[in-house]
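Undergrad: Would you be able to build a 3D model of this:
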Amino acid sequence: MSDVAPQSLPPAAPKPLRMVLVVACALLDADGRVLIAKRPEGKALAGLWEFPGGKLEAGERPEAALIRELHEELGITVKEACLAPLTFASHAYDDFHLLMPLYVCRRWDGFVSAREGQELKWVAPARLRDYPMPPADEPLIPHLIALQA
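TA: Model (predicted):
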């Protein structure tokens, strides 16, 4: 028998969250307003407003994913040269960690239309906080406000 008291094991480290990479775009119109979309019913975070974009497909570059998503969601054509990286968000949700680069785009071809049934609004950056957004999107707002300063 040993005279050594049993040591308690350190608490198990939390299970690492899977990383999800999503790209987003702040489309800016001639008046400096940014486009936001309301997440439709039946989707996670339904009813919250967000910047257009979406998940990357396997092997897809962020810029290519954003060009694809903007065409699918809004019916517009964007050239990669018109996408300017602005900042990114990093947010831990309950079951995944979201990493979301935000690009700014001031030029595109076509007319913005809601192709997935989502509600769209053009909003002055200073008014973005008037619209409830997912936690990952909220830290992006000051960067968009600073663009207008």
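
Undergrad: alpha carbons only for contacts and neighbour counts from here, please
TA: Noted.

Undergrad: hey, where'd the helices end up in the chain?
TA: Counting by DSSP state H, one finds helices in the chain at the ranges 62-74, 141-147.

Undergrad: Contacts for the longest one, please.
TA: Put plainly, it is helix 62-74. By CA atoms under 8 Å, 6 or more residues apart in numbering, the residues outside helix 62-74 that reach it are 22-25, 52-57, 76-80, 83, 112-116.

Undergrad: And this one, please, so the two structures can be compared:
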Amino acid sequence: MTEPIVVVGAALLNDGHLLAARRSAPPELAGRWELPGGKVERGETPEAALVRELREELGVETEAVERIPGEWPLRAPYVLHVWTARLHPDSPAPKPLQDHDALRWLTPAELWDVEWLDQDVPAVRKIEPRLGRS
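TA: As a prediction, this is how the structure comes out:
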């Protein structure tokens, strides 16, 4: 049995809002929303992967804060781990640079206004109670 490959997702929190990113690729995911992130590379910690992926995908400088309990299956052999993250004070505003065509800062009341990717839904449910504490 192969070891699962970890994909990190970012619950990027700012002033009680959660950042959602709309996929532009691949075609079967385009138009749906996700927590930004990507694969952990060999020799990389999940926290370092999260910071790197957010820099590449959104052009921001961030810090991983804490892992959300749980692991969610993606297509084999990938599994999703989600971390809360925050922007560095001097970071530019996020922009959709890779694989996304729109970003939204969602309030707790707007959290379910977007069509989340199926695999992100359980993680977003775990993040929801934290929005008032970010």
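
Undergrad: burial measure for residue 51 of structure 1, as a count.
TA: Neighbour count of residue 51 of structure 1, defined by other CA atoms under 10 Å: 22.

Undergrad: Please read the previous query as pertaining to residue 45 of structure 1.
TA: Counted with other CA under 10 Å, the neighbours of residue 45 of structure 1 add up to 15.

Undergrad: Could you measure from it over to residue 134 of structure 1?
TA: In this structure, residue 45 of structure 1 and residue 134 of structure 1 are 7 Å apart, going by CA to CA, to the nearest Å.

Undergrad: For the residue nearest the centre of structure 1, which non-adjacent residue is spatially closest?
TA: Here the mean C-alpha position of structure 1 is nearest to the C-alpha of residue 24 (CA atoms, centre = their mean), at a distance of 4.3 Å. Computed as CA to CA, 6 or more residues apart in numbering, the closest residue to residue 24 of structure 1 that is not its neighbour in sequence is residue 53, at 4.3 Å.

Undergrad: what do you get for residue 116 of structure 2?
TA: residue 33 (4.5 Å).

Undergrad: In structure 1, what residue corresponds to that neighbour?
TA: When structure 1 is aligned by TM-score structural alignment, the residue opposite residue 33 of structure 2 is residue 49.

Undergrad: And that match, how far from residue 61 of structure 1?
TA: As judged by CA to CA, residue 49 of structure 1 and residue 61 of structure 1 stand 25 Å apart.

Undergrad: swap in residue 17 of structure 1?
TA: For residue 17 of structure 1 relative to residue 61 of structure 1 (CA to CA), the value is 22 Å.
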